[in-house]
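In: curious how this folds, go ahead:
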Amino acid sequence: MDSFIIYASQQNATNLVTQEIESTGNPFGPHSTLKIPWTQFSPSDVRLAPFPTREYTDDEFQSIIKKVMGVLYLLGFLYPISRLISYSVLEKEQKIKEGLYMMGLKDEMFHLSWFITYALQFAVSSAIITVSTLGTLFEYSDKSVVFMYFFSFGLSAIMLSFLISTFFTRAKTAVAVGTLSFLGAFFPYYTVNDEAVSMIVKVIASLLSPTAFALGSINFADYERAHVGLRWSNIWRASSGVCFLACLLMMLLDALLYCVIGLYLDKVLHKENGVRYPWDFLFCKCFWRKNNRTEHQACSSEVNIIGEHSKEKANFSEKDIHEPALEATSLDMKQNELDGRCIQIGNLHKVYTAKKGKICAVNNLQLTLYENQILALLGHNGAGKSTTISMLVGLLPPTSGDALVFGKSILTDMDEIRKNLGVCPQYDILFPELTGRQGGRGRKAEDLHEVKEHMVIFANLKGVDEDSLESNVTEMVDEVSFHVFVCKNLTGICYHAFWILTCVSETMVGGSCS
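Out: From the prediction side, this is the model:
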């Protein structure tokens, strides 16, 4: 204001000079007012005016919805989250997940496929939400900030759903408990949503991504109410005691944290199917040196894959103990053993825990299977045939013992073993979404692409080249004689035989050697 007065005084003095010249012709005469210093002038035309500002308005809608905005957004995510938990657990329940593993699918590829699928879905959903709120709920905010806000929460929600699914083996239970758990992760928001609560406490509470998501909604409400909006230039400024940038970074950190914990728990938690690792498997050398063949046998003793309990033994009667049946081996067989071209089963033991006690399914089995031989396990129901095969293919963890498949241990190298493994299980592991599973339109030549959908998936898992993929699948379809199924509706025995042939073809496609 002082500079403005000085400027006005100078302007007034200039005007006086002009007037003196016009009236007397001598602006510096004896009676001229210009001899008075300009700082002593008292300007008569100085006026004060308020700085121009926008008319004051108050967005009552934002002030009201600010209290419930977080929970309203969260409720919109409950349905896709419940479906994600359901589908991921259902694959475990129907043993489709382990079936894919047995056919050679790597664990990291399995989880990556789920992540990419749902990340794309949440990206589309976030884009739709961003576009639909143009000029309405987020009228003044940067649309890229709005998209990043919802997409970041979507990523953390995917990982949180995966983490929740590791605790369950039944889809219905997982959906009920998982959805409630996801919603419960929001309630710390009501505890920390206070300006008196320190930022550190809010960051700790934001380790639950629904809480971080709800805290971020406060910034949107405040900035929209001020007709400013959230932009990349102001996301670091706190509003109502909350920093939007911190909420955004915490949701991304939560996604990474849930992913790491979920992958670890998926290995060590109890599960009905698949190999369960000990809690300290990350500290075992053989886990990080899988390609070092000299350490395979040492790893078998170092890493004890956990069954019901590695030291549990069932009580056997004398009739359960038999003398070992030994068969003379030729020089070629012994050479196969030395070269590692065989399957060597050593003291394989499996004990189930039931209500009546412990039941021994496989009692210290010792068996060697040689290359270029066909072996059939025969026995009555409950003799342990399926249990033995399930342990060899990694579907069940052994209580004790080990087996070497072409020099690789089933305890530590199952991923390597499954690259050349073909398994036709006793149960249906076909995908309901693919037409070969539905089976309703006959197996004529023009409809064989329905069956090939499954075979193409498993051929890719086996690493079949793209150039030879079509011919490989077609050859396998002809070998298993799918053309005999010309009925329009496959039911009963006809359908049972059909899915068995489909599983057999999937097992053999790609040249599986064991």
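In: for the rest of this, base every contact and every neighbour count on C-alpha atoms.
Out: OK.
In: list the contacts for S514?
Out: N420, L421, G422 (CA atoms under 8 Å, 6 or more residues apart in numbering).
In: I figured I96 was touching I429, is that so?
Out: Yes. The criterion here is CA atoms under 8 Å, and I96 meets it with I429 at 5.1 Å.
In: three-state assignment of K350?
Out: strand (DSSP: H, G, I helix; E, B strand; the rest coil).
In: surely it meets K358?
Out: No. K350 is beyond contact range of K358, at 10.1 Å (criterion: CA under 8 Å).
In: those two: which is more packed in?
Out: Using other CA atoms under 10 Å as the criterion, K350 and K358 rank with K350 on top: 29 against 14.
In: and the gap between the more buried one and D402?
Out: 11 Å (CA to CA, to the nearest Å).
In: now swap in L249 and tell me
Out: Taken as CA to CA, the span from L249 to D402 is 46 Å.
In: between these two, who's got more neighbours?
Out: D402 (28 against 16).
In: for comparison, sequence B:
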Amino acid sequence: MADTSHGPASFWTQANALLRKNLTFQKRNIKQNIRLVSFPILLCLLLVLIQHLVNNELDKPENRCGCSCVDTNGDGKCEKVCGLEYSTLTQGPSCPVPDPPQWPPLLQVPAPDYRAVMSDVIPHKDLPNVSCKRSGSCPVTVLFTGKNQSLGEVLAGSMFRSSSTLNSSDLDYLARSALGSESTPDYSNFLDPAFNLGLPLYGVQSQCSQNSTFSVPINILSIKIQQEVRCVQGVHLWRDSSSEINSELYKGYEKSNSERKINEILSAYDFSNSNGNNFNVSIWYNSTFKNDRGRGAIALMRLPRSVNLASNAYLQFVQGFGTEMLFEFVKEMPKPETKLRLDFSSLLGTLFFTWVILQLFPVVLTSLVYERQQKLRIMMKMHGLGDGPYWMISYTYFLTVSSIYMLCFVIFGSGIGLKFFSLNDYSIQFIFYFIYINLQISLAFLVAAMFSDVKTATVIGYIFVFGTGLLGGFLFQFFVQDTSFPRGWIIVLELYPGFSLYRGLYEFAQYSFNGNYMGTDGMRWGDLSDSKNGMTEVLIIMVVEWFVVLLFAYYVDQAVSLGTGKGTFFCFQRFRKKKLPSLRMRSLQRQGSKVSIEMEKPDVCQEREKVEKLLLDSDTTHSVICDNLKKVYPGRDGNPEKFAVRGLSLALSRGECFGMLGPNGAGKTSFISMMIGLTKSTSGTAYVQGLDIRTQMDEIYTSMGVCPQHDLLWETLTGREHVLFYGRLKNLKGSVLIQAVEESLKSVNLFHGGVADKQAGKYSGGMKRRLSVAISLIGDPKVRLCALSKLLWLES
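Out: A predicted model of the protein is given here:
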């Protein structure tokens, strides 16, 4: 056998052995790795294909700037002329607009069916009666409050003109009147939908005459059209406080929000402490359409006209009637012709990329659970692998695989032109992805302690993947976009790691989408200071959770590790007083009024007395001492409890070979399982080299060689690679390691004929048993335990 003077393997020797084994194992699973990396690549290619198809669709003539056949010379022949005036709302954004049209400023007027009326929800007596909705004659309501009601009445009464002061022939009609529309505002003013959809305008006046519908001329570039205007009465109502207005606005919005309609109230004003020398006003306005498409895509709010009405009312109060600021028009900035493009990687990327990154979780989880299910982790511990090297190498191994996976994902996505990656700062992406994959690996270590079956872990892992993506896309994202949803609850939801990932990807998607749309950059470090940017809080949450989850996962692993679990409160065990072994008395069993005494055979009594004497004398000449070792399995389904090992006492001196022969159910497997740490004893204990199997299994493993009853092998590693790995754990190196491996394989007839270099998964049952014996022999351990069918062999 090999030289045994090397002593226990150091931390780095164990780490080197495990790293070599993992690299070999990874090389054998190259096909699985290719499939893993190909998934995000195929997804990126799919997004590029969808992007190409959508761009081709957007480039069709009906989607480009509108054109028409116009007789420009009066000769009866038409020429094709393209421009904004011939375009629909869909076509307008692609048109060149050197001189944008001027649009009258508008109010956001509630549609007739959604104007405020008196109801059970809003019981104010001064509101119009609900019967006005049947005749379509409901006025629009303006609420106001302040410290001086008389001043408020004067200002509110001056906002809207009466019908007698206006007619459609006035040149300044559009600038002086309070026009409004029920149409949804757009995201630019190149083509205002109020003048493009054929809907009527509303002229808000203090009183409406009988003939309350007329038309006014509107210039759209070089074309003059007649726009229908319907008079609607504006009613101003006093409220005692701003909180009362808030309540009424909220109730009105809830009442009419089933179809995402606008608020029931036109606007509201709080003149606060305004007087003849001071003008102070707060304005409530309708922002229903503000965030329908997410951050950055904010519709133009019809607020300026509300401000102008309040300002003119105050000027007339101070300077007299006739003094006013004319608000003639609003217009966009000029722009060149642009192509319609829709960045699908940013639009759909949040959901898809969440799935891509999360699929690493079940990969790591199943790998860890596989080692638990096959008892490979405990097998490595039996041969001297400590928890420190195992955690360091396993964590680094999974981190390296995840980093390579993410690096390929980002590089490939950027290379094929996905804006999601190319527009956002790569340093922010690197930090975000690096922190999250560390959190994900830590979470996998924690969750792995809860499973012992790979199939169950795989199912739960993929439920987590797809469930997180769907909940993020169809629930969490709406909370993020809803500005009224409390920010504190958003942070609470982000404590769930999947939602932290989704929020970060959502921020990347929003910035890349808007950057592509506006022709600007995506997310930069300066954007993290934006109060609407949630990336900073996500990074902080993930860093804190990373360390907390990792520490908790290590604690749980130590507490519930298969066979060697130290218990929930193991960290307090050092403060407990150690109990000295005591003499064992023969058991007495009381049944009713009878007392039965278990009679033991003379050789059993003699061995028990020998053990008790050795324990009292603290003898060190015996390698193995079993002290009244018991294993009792609890009863199930009404059956009594089962004694597997019934008070075994045994002492083996150094150099002794002991065989235990018996039929199935005799307790051989239960005994060796307790000796090697696979199961805990019910009572009693055993000492190996003076070390207690209850509390010192980690130290016992450094001097023990084990051949368990069932083969604990990696299917893709060869016999030689198995013995090499366990030889390194025994601190064998160089030529000594090679010689020990050859001797171990030769001793079980697995060396010749290329058998040693054949994968263990292709071995027969007998060859696997021989390989397990070879593993137990490597490094010449001081104590060897081997379970062979009906025979238990223990050598010291």
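In: got a TM-score for the pair?
Out: Put the two chains on top of each other and the TM-score (TM-score structural alignment, normalised by the length of the first structure) is 0.72; 421 aligned residues with a CA RMSD of 3.8 Å.
In: what does C284 of the first structure align to in the second structure?
Out: Taking TM-score structural alignment for the superposition, C284 of the first structure sits opposite Q573 in the second structure.
In: neighbours of that match, just the number please.
Out: So Q573 of the second structure, with other CA under 10 Å, has 12 neighbours.
In: mind checking the SS state of it?
Out: Quick answer, by three-state DSSP: Q573 of the second structure is helix.
In: so how far is L551 of the second structure from it?
Out: Counting by CA to CA, the gap from Q573 of the second structure to L551 of the second structure is 19 Å.
In: now swap in S670 of the second structure and tell me
Out: Where L551 of the second structure is concerned, S670 of the second structure sits at a distance of 33 Å (CA to CA).
In: between the two, point out the one with more neighbours.
Out: Per other CA under 10 Å, whichever of S670 of the second structure and L551 has more neighbours is S670, with 19 against 14.
In: which residues touch the counterpart of that one in the first structure?
Out: Counting by TM-score structural alignment, S670 of the second structure lines up with T387 in the first structure. Counting by CA under 8 Å, 6+ apart, T387 of the first structure touches K350, A361, V362, L396.
In: restricted to strands, list those residues.
Out: K350, A361, V362 (DSSP state E).
In: show me what the last one aligns to in the second structure.
Out: I take that to be V362 of the first structure. Under TM-score structural alignment, V362 of the first structure pairs with V645 in the second structure.
In: same check, this time on the first one
Out: For K350 of the first structure, the aligned residue in the second structure is K631 (criterion: TM-score structural alignment).
In: separation between E641 of the second structure and V595 of the second structure?
Out: Counting by CA to CA, the gap from E641 of the second structure to V595 of the second structure is 20 Å.
In: and what of E612 of the second structure?
Out: Counting by CA to CA, the gap from E612 of the second structure to V595 of the second structure is 25 Å.
In: next one: T468 of the second structure
Out: Taken as CA to CA, the span from T468 of the second structure to V595 of the second structure is 63 Å.
In: same check, this time on Y633 of the second structure
Out: 24 Å.
In: ok, I393 of the second structure next?
Out: 58 Å.
In: give me the more crowded residue out of those two.
Out: I393 (19 against 9).
In: show the contacting residues for that one.
Out: I393 of the second structure neighbours (CA under 8 Å, 6+ apart): A15, L18, L19.
In: swap in V89 of the first structure?
Out: S165, T166, F168, T169, R170, A171, A174.
In: confirm that the fourth one sits in a strand.
Out: Which is T169 of the first structure. No. Looking at T169 of the first structure with three-state DSSP, it is coil, so not inside a strand.
In: what is the equivalent residue in the second structure for it?
Out: Match for T169 of the first structure (TM-score structural alignment): S452.
In: tell me how many other residues crowd the nearest residue in space to its match that is not next to it in sequence.
Out: Leaving aside its chain neighbours, S452 of the second structure sits nearest to Q373 (5.2 Å; criterion: CA to CA, 6 or more residues apart in numbering). Neighbour count for Q373 of the second structure, taken as other CA under 10 Å: 17.
In: dump the residue contacts of the equivalent of Q373 of the second structure over in the first structure.
Out: Applying TM-score structural alignment, one finds that Q373 of the second structure aligns to E93 in the first structure. Going by CA under 8 Å, 6+ apart, E93 of the first structure touches T169, R170, A171.
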